[in-house]
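K.L.:
Below are the sequence and a predicted model; questions follow.
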Amino acid sequence: MKRPLVTGLALGGLALLALAAWVAVRSARYISAEVHPPRQPVERPPEDAVFAGLRDVAFQDRGGLQLKGWYLPPKDGALVILVHGLSGNRTQLLPEARFLAQAGYGLVLFDLGAHGESGGTVSTYGDREAAQVVAAVDFAASQPEVDAKRIGALGFSLGGYSVLKAAAEDARLKAVVVEAAAVAPAQALQDELGHWGPVGLWPALGVMKRAGVDVNAVRPARDMAALEGRPVLLVAGSEDPWVPDAALETLLRQGQGPWEKWLVPGAGHGDYLRVSPDAYPRRVLSFFSRFL
């Protein structure tokens, strides 16, 4: 074999190895940032008339993890638990909290584990977080101002997975709004990294295994089926690259409602209130007014 050919093959092999190494490192770092999300500071909202009476609270899930949040008593007994997305904290859903509070709903906003001011170091795609939502239900149901038969929840992205799984496990959640959470995390992982083959997936799975995360534990279609007969509003942006309409339709085929779907025109992954400042509050408030 001629020396230039040998050299070319050797350089090509080194280039492939370098590419594989780059993909593996990128995959591991990407998933590590999801499993161990950076914390964002929690800033209390201004003390205005809407949030008058908002107070700091802390409660624990059944595994002993301490969760920090805010509680606003309801005006007529009905309460909504608000659950933020990955790398966010309770402040992420303050705009939703404001229009819900203006309508008289009580609120529990809290930081999921490994976020904000809550304990924990690992985020689990909604698996352990579902138990944290149940802990928020426990807290809300224990408050004298709350009608325990009128508790609902709204969750965005990670919070949406968490709320859906929690509702499947706890019938005290009477109505839930699930935003930007339809594709099973295992499928999302495959879609995001699977095109690189094993060199893209194995490092990510290794990060999850070391952190104790089971990516197959969260299955939205299974959880939706468990909610047959309970109200669910599925929300996603029409331009959201991670939540296709087909995934929402898959959830709706799991049983009978009252279930609704709303694709927010022009919205991406979130930003529903910015894109639809009138329709979004109206749709959410109409849903909760009918079912809580």
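P.N.:
It's in. None of the values given here were measured: they were computed from a predicted structure.
K.L.:
contacts and neighbour counts: CA atoms only from here.
P.N.:
OK.
K.L.:
ranges for the helices of this structure?
P.N.:
3-35, 94-102, 127-141, 158-169, 185-193, 198-211, 220-226, 245-252, 272-275, 279-291 (DSSP state H).
K.L.:
quick one: which of the ones you listed is nearest residue 79?
P.N.:
For the helices of the chain, the distance to residue 79 is smallest for helix 127-141, at 7.8 Å, taking Cα to Cα.
K.L.:
nearest spatial neighbour of residue 281, skipping sequence neighbours?
P.N.:
Nearest non-adjacent residue to residue 281, counting by Cα to Cα, 6 or more residues apart in numbering: residue 99, 6.8 Å away.
K.L.:
Same list (the helices of the chain) but as CSV, adding mean neighbour count and distance to residue 178.
P.N.:
Output for these, formatted as CSV (neighbours: other Cα atoms under 10 Å; distance: least, Cα to Cα, whole Å):
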stretch, mean neighbour count, distance to residue 178
helix 3-35, 14, 20
helix 94-102, 18, 13
helix 127-141, 23, 13
helix 158-169, 28, 5
helix 185-193, 16, 15
helix 198-211, 18, 25
helix 220-226, 20, 10
helix 245-252, 17, 10
helix 272-275, 16, 13
helix 279-291, 15, 11
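K.L.:
Take the ones you listed and write them to TSV, including distance to residue 83.
P.N.:
Listed next are those as TSV, based on distance: least, Cα to Cα, whole Å:
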stretch	distance to residue 83
helix 3-35	17
helix 94-102	10
helix 127-141	8
helix 158-169	5
helix 185-193	18
helix 198-211	22
helix 220-226	16
helix 245-252	20
helix 272-275	15
helix 279-291	15
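K.L.:
put this beside the first:
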Amino acid sequence: MLSIVEWILLIIVMVAVLGFYLIWQITVKAQHPRIVRNEQPPQVPLEEVSWESGGETIRGWLLTHPEDGQAPPVPVIVVAHGWGSNRSRILRYALPLHEAGFTVLTYDARSHGESGPAKALTGLTFRDDLLAALEWIRSRADLDAERIGVLGHSVGGFGSVLALDVGAPIRALVTDAMPVRFDTMVEAELRRKGMPAFPLAKLIGAVMLLRSGISRRFLNHSAPARILADNELGAKVPVLLIHSRRDTFIPPSELEHVAAKVPNVKHLFVEPEGHSVSEQDPAFWREVLPFFQTHLRTKRRLAASAASPGESI
């Protein structure tokens, strides 16, 4: 027979195993957002397009201007959605950019919309899906691979910054409502599911990294503040960071964190209330459209002084 001490140890082990199992299952669910199907395609000229990323099919829309007579190759802006979204939900960005004369590519990241699944979604999968989109653009003779802009919302913006760190051929980058700290992303997902941040955030965060094969060292090295600081020193890619001061899902302190570490980064705070509403502020388009027009409408790469990557607005 087991002694009292042995019974106590056995119960502790069983509780620990059960607790780990529950945390694992919660993490699996957290890394597989609810699939939101796309609405009807927008009523503009477009192509249904697809390519491969991580062995899965990525599906998207290429919004074009076949009637304008512009000689190819033409510049293109890629719009990357955030966690739990899809390509139709970010038409709020894509259609104004298309109306302004740009060819626009928008797509469903893996485990979103009509694209194939990912085993464990992370910022790296969003990065890799964007890199695959950029590679697909390079395969198109009618699209200019040297004039690619990217607009990334939330985790789509995070993945876009990670893409900068591996030399992605991005000519100009805009992020909106981007989380920049891992703990912020985990806590936001727990809030989305109505779960308490304490004590789950640290536990689930650790299991997320374990499932994804990401070390803490790599995670710390992939901090957007570090990447953007390196980008600014190299005067490589003009960047504009946008965040609403009234975003309670991904708080504006994320942009404040970057601005404190990279004081000259070009950024804009807007005022609409919510996480997916920045474009409703007139200031958003007053800055975004000229930003892309400046950096994408010329074949010549702008000098660092002309690009003004350090201007703060």
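P.N.:
Perfect, thanks for sending it. Fair warning: this is a prediction, and the values are worked out from it, not measured in the lab.
K.L.:
about what we covered before: please pull up the equivalent of the residue nearest to residue 281 of the first structure in the second structure.
P.N.:
When the second structure is aligned by TM-score structural alignment, residue 99 of the first structure is paired with residue 96.
K.L.:
can you tell me how far its match sits from residue 112 of the second structure?
P.N.:
Counting by Cα to Cα, to the nearest Å, the separation of residue 96 of the second structure from residue 112 of the second structure is 23 Å.
K.L.:
what's the answer for residue 56 of the second structure, then?
P.N.:
Residue 56 of the second structure is 12 Å from residue 112 of the second structure, by Cα to Cα.
K.L.:
who's more crowded, the two?
P.N.:
Shown here are residue 56 of the second structure and residue 112; by other Cα atoms under 10 Å, residue 112 has more neighbours (27 against 15).
K.L.:
Tell me which residue of the first structure lines up with the more buried one.
P.N.:
Under TM-score structural alignment, residue 112 of the second structure pairs with residue 115 in the first structure.
K.L.:
need the contact list for its match.
P.N.:
37-40, 87-89 (Cα atoms under 8 Å, 6 or more residues apart in numbering).
K.L.:
Swap in 7 Å and give it another go.
P.N.:
39, 87-89 (Cα atoms under 7 Å, 6 or more residues apart in numbering).
K.L.:
now swap in residue 79 of the second structure and tell me
P.N.:
With Cα under 7 Å, 6+ apart, residue 79 of the second structure has these contacts: 94, 105-106, 150-152.
K.L.:
swap in residue 131 of the second structure?
P.N.:
163, 168.
K.L.:
Counterpart of it over in the first structure?
P.N.:
Checking TM-score structural alignment: residue 131 of the second structure goes with residue 134.
K.L.:
do residue 30 of the second structure as well
P.N.:
So residue 30 of the second structure corresponds to residue 34, using TM-score structural alignment.
K.L.:
Distance check, its match against residue 109 of the first structure.
P.N.:
Taking Cα to Cα, one finds residue 34 of the first structure at 21 Å from residue 109 of the first structure.
K.L.:
Repeat that for residue 268 of the first structure.
P.N.:
23 Å.
K.L.:
Residue 142 of the first structure now?
P.N.:
Residue 142 of the first structure is 16 Å from residue 109 of the first structure, by Cα to Cα.
K.L.:
Between those two, tell me which one has more neighbours.
P.N.:
Set side by side, residue 142 of the first structure and residue 109 show more neighbours around residue 109, with 25 against 12, by other Cα under 10 Å.
K.L.:
quick one: that one and residue 69 touch, right?
P.N.:
Yes - taking Cα atoms under 7 Å as the definition, residue 109 of the first structure is a contact partner of residue 69 at 5.4 Å.
K.L.:
Compare the contacts of residue 79 of the second structure with the first structure and list the ones that remain.
P.N.:
Here is what carries over to the first structure from the contacts of residue 79 of the second structure, by both residues aligned by TM-score structural alignment, their matches' Cα atoms under 7 Å: 105-106, 150-152.
K.L.:
Among those, which ones are in strands?
P.N.:
Members of these lying in strands (criterion: DSSP state E): 105-106, 150-152.
K.L.:
list the contacts for residue 246 of the first structure?
P.N.:
Residue 246 of the first structure sits in contact with no residue, where contact means Cα under 7 Å, 6+ apart.
K.L.:
Pull up the gap between it and residue 168 of the first structure, please.
P.N.:
22 Å.
K.L.:
now swap in residue 3 of the first structure and tell me
P.N.:
66 Å.
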